[in-house]
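Trainee: For reference, the sequence and a predicted model appear below.
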Amino acid sequence: MTYRADTARYDTMQYRHSGRSGLQLPVVSLGLWQNFGGTRDYPSAMEILGHAFDAGVTHFDLANNYGPPAGSAEELFGQVMARDFRPYRDELIISTKAGYNMWPGPYGEFGSRKYLLSSLDQSLGRMGLDYVDIFYSHRFDPNTPLEETMGALAHAVRVGKALYVGISSYPEAQTREAYRILKEMGVQTTIHQPSYSVLNRWIENDHTIDACGELGIGMIAFSPLAQGVLSGKYNNGQKEGTRGENPNGSLRASHIEPRVLEAVDKLGEIAKARGQSLVQLALSWVLRRPEMTSALIGVRNLDQLKDNLGVLNNLALSAEEIAAIDAATAGGQMELHPSPKGWLR
């Protein structure tokens, strides 16, 4: 059966400009980081992606290494594009990234021109696209001149393989320098993608969010639910079928320490008083900042997607509620910060 998008798909979603650019993103975007790899079949993928687009989610976020295995999320999305989404290409914002390890040898990761542009070509091939809407440098590379990394992004724009470019997980100083270099090349730094949640506030602590606001760079938060911790499922001891099941995965034991889970319990009471799920409260909090263009969600099933989209019913937070949230989470911060080798605590 051929997919046909809901004619009412733009009736309820809210959109925000990415910084001072003309690009608008839905306040809720869908990422294919860990849930659309080799074990995901086409019908279940299309159920989620189709429902998202029917709800006005126009932005789908990928990277070369998303899976597992690496590359498989782009391959699956390429099938969706070919079979169902092709008529809607001009309504979609599709992003990908390069920075993490993809192939053996010295040219398979980080920020060289060789790696970034080779990776972009591979990503386009996997997705069956002529261009992506956003191409990111996935992480800062301290061993490659930033002029080279940003020059590769600028080249992708000039040759039409990317409409916009961005950076991900860059601290404040590197964010400012990347902006300066791209501006000298006549290219806008349209967006920054950092991790950000009520339990992970590194972009506030190192002033990256303030720099983006000052420079007119939009922001899209990944892990706004702190790897699922802010769904409350770990408070019930649930690990089976979650990221907590894999000791070598992206969720670490320190993320579900008793002090963190205690903060989650307190947030649950605030959410209940607002008539929201805990997930919806967490997304409302991320989106409260004017610098934040969108919250990037990851879901395993349709019910989770619907819960996330329910945030649209109550985005506003009062000053009193924000103060209560700050008090509830004061002792439960994950204290993360980015480094070229990954996330440190």
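Mentor: Received the coordinates, thanks.
Trainee: going forward, measure contacts between C-alpha atoms and count neighbours the same way
Mentor: OK.
Trainee: just checking, what packs against the longest helix that the chain contains?
Mentor: For the chain, the helix reaching the highest residue count under DSSP state H is reported as helix 258-274. The contact analysis (3 or more Cα pairs under 8 Å, 6 or more residues apart in numbering; DSSP states H and E) places helix 258-274 against helix 278-286, helix 319-329.
Trainee: Deepest in the core, which of those helices is it.
Mentor: With neighbours defined by mean count of other Cα atoms under 10 Å, none of the helices and strands packed on helix 258-274 is more surrounded on average than helix 278-286, at a mean of 25.
Trainee: then this one, side by side with the first:
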Amino acid sequence: MEYLASGNRYDKMKYNRCGKSGLKLPAISLGLWHNFGGVDVFENGRAIVRRAFDLGITHFDLANNYGPPPGSAEENFGVILKKDLKPYRDELIISTKAGWGMWPGPYGDFGSRKYLIASLDQSLKRMGLEYVDIFYHHRPDPETPLEETMGALDQILRSGKALYVGISQYKPEQTKKAVDILKQMGHHLLIHQPRYSMFDRWIEEGLTDVLEKEGVGAIVFSPLEQGLLTDKYLKGIPEGSRASKPWGFLKPDRITQDKLEKVEKLNELASRRNQSLAQMAIAWVLRKPVITSALIGASKVEQVEDAVKALDNLEFSSEELNEIEKILTE
């Protein structure tokens, strides 16, 4: 059956301006890091993407190595675009990245001009696109001069293969330098994609200050700490969860008793707010104005629906914020 997007898809989603730019992103974006690869059930991923768009999620985030196997998430997303979303291309923000190991030899990793430009060409081919909306350098490269990496992003912008550029996991001083180099080339760094959650707060040590000062947006990944900041693991590791998969990034040894006790208390607070813990964790990362969007993953349609309901209650009282701090620092 032909897919027809919901007519009220923009009614309830919140859209935030991305730093000092003309672009707005949905407060919740969908990442295809897990559950959309060649090892996964295609129709499940397809249903998740369609439901996300029906709920006003216009931003879909990928990378060259997403799968597994690497490249397969982009290939599958390309099929979904062709089958379902092609008529809506101009309503979508599609991003991809390069920076981690993708193919053998010295030219398939890190931050050289050679790698970044070749990788984007491959990504466009896999997705069947002429351009992506955002292209990221996926991680800092300690050996390639930042001028070369940013020069590659400049070339990509001028070629029209990306409309905006971003960086991911850069430290504050690296971010400031990247902003300055791009500025000299006549470009604005649109966005930074760092890891951020209640259990991983490194961006509060200087990065958010740089982003605010420079007018750079932020889209944070793993706001649910790979599912740990939900009620999923309170009674053990369920079959099919990320912690149960050999290629998952939530290793069972990270699910410590100390963290589970904190999750239990956070879950109680979320209940008093009439939210699931996942909804409260998403609302918590969005409390900072510099955070443009929370990037979620999903293995079921219901998880996307649950995440979007976080927007029903984004406000925290000072007492609630203090209680969260107390739980996290005990």
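Mentor: Structure's in. What do you need? Bear in mind that the values here come from a model prediction, so they are computed numbers and not experimental data.
Trainee: Overlay the chains and give the TM-score.
Mentor: A TM-score of 0.98 describes the superposed chains when it is computed by TM-score structural alignment, normalised by the length of the second structure; 330 aligned residues with a Cα RMSD of 1.1 Å.
Trainee: circling back: can I get the helices and strands packed on helix 258-274 of the first structure in JSON lines with distance to residue 18 of the first structure?
Mentor: Below are those laid out as JSON lines (distance: least, Cα to Cα, whole Å):
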{"stretch": "helix 278-286", "distance to residue 18 of the first structure": "15"}
{"stretch": "helix 319-329", "distance to residue 18 of the first structure": "24"}
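Trainee: quick one: which of the ones you listed is nearest residue 312 of the first structure?
Mentor: Among those, the nearest to residue 312 of the first structure by Cα to Cα is helix 278-286 (8.5 Å).
Trainee: And the contacts of the closest one?
Mentor: Residues outside helix 278-286 of the first structure that contact it (Cα atoms under 8 Å, 6 or more residues apart in numbering): 196-198, 221, 224-225, 230-232, 267-268, 271-272, 292, 295, 307-311, 314-317, 322.
Trainee: Mind reading off the mean deviation between it and the second structure?
Mentor: Average distance, helix 278-286 of the first structure versus aligned residues of the second structure after superposition (mean Cα distance after the TM-score superposition for the first structure): 0.3 Å.
Trainee: continuing past that helix, what's the next helix or strand?
Mentor: Next in sequence after helix 278-286 of the first structure, counting helices and strands by DSSP states H and E, comes strand 292-297.
Trainee: Which strands and helices lie in contact with that following strand?
Mentor: strand 15-17, strand 24-26, strand 28-31, strand 218-222, helix 278-286.
Trainee: Weed out the non-buried ones from the contacts of helix 278-286 of the first structure.
Mentor: 196-198, 221, 224-225, 230-232, 267-268, 271, 292, 295, 307-311 (16 or more other Cα atoms under 10 Å).
Trainee: who's in contact with the residue lying closest to residue 113 of the first structure once chain neighbours are set aside?
Mentor: Nearest residue to residue 113 of the first structure, sequence neighbours excluded (Cα to Cα, 6 or more residues apart in numbering): residue 152, at 5.2 Å. Residues in contact with residue 152 of the first structure (Cα under 8 Å, 6+ apart) are 112-113, 116-117.
Trainee: mind checking how far the most centrally placed residue in the second structure is from residue 194 of the second structure?
Mentor: The structure's the second structure has its C-alpha centroid closest to residue 295; by Cα atoms, centre = their mean the separation is 3.6 Å. As judged by Cα to Cα, to the nearest Å, residue 295 of the second structure and residue 194 of the second structure stand 10 Å apart.
Trainee: Now for the two: what residues contact both?
Mentor: Going by Cα under 8 Å, 6+ apart, residues that sit against residue 295 of the second structure and also against residue 194 are 219-221.
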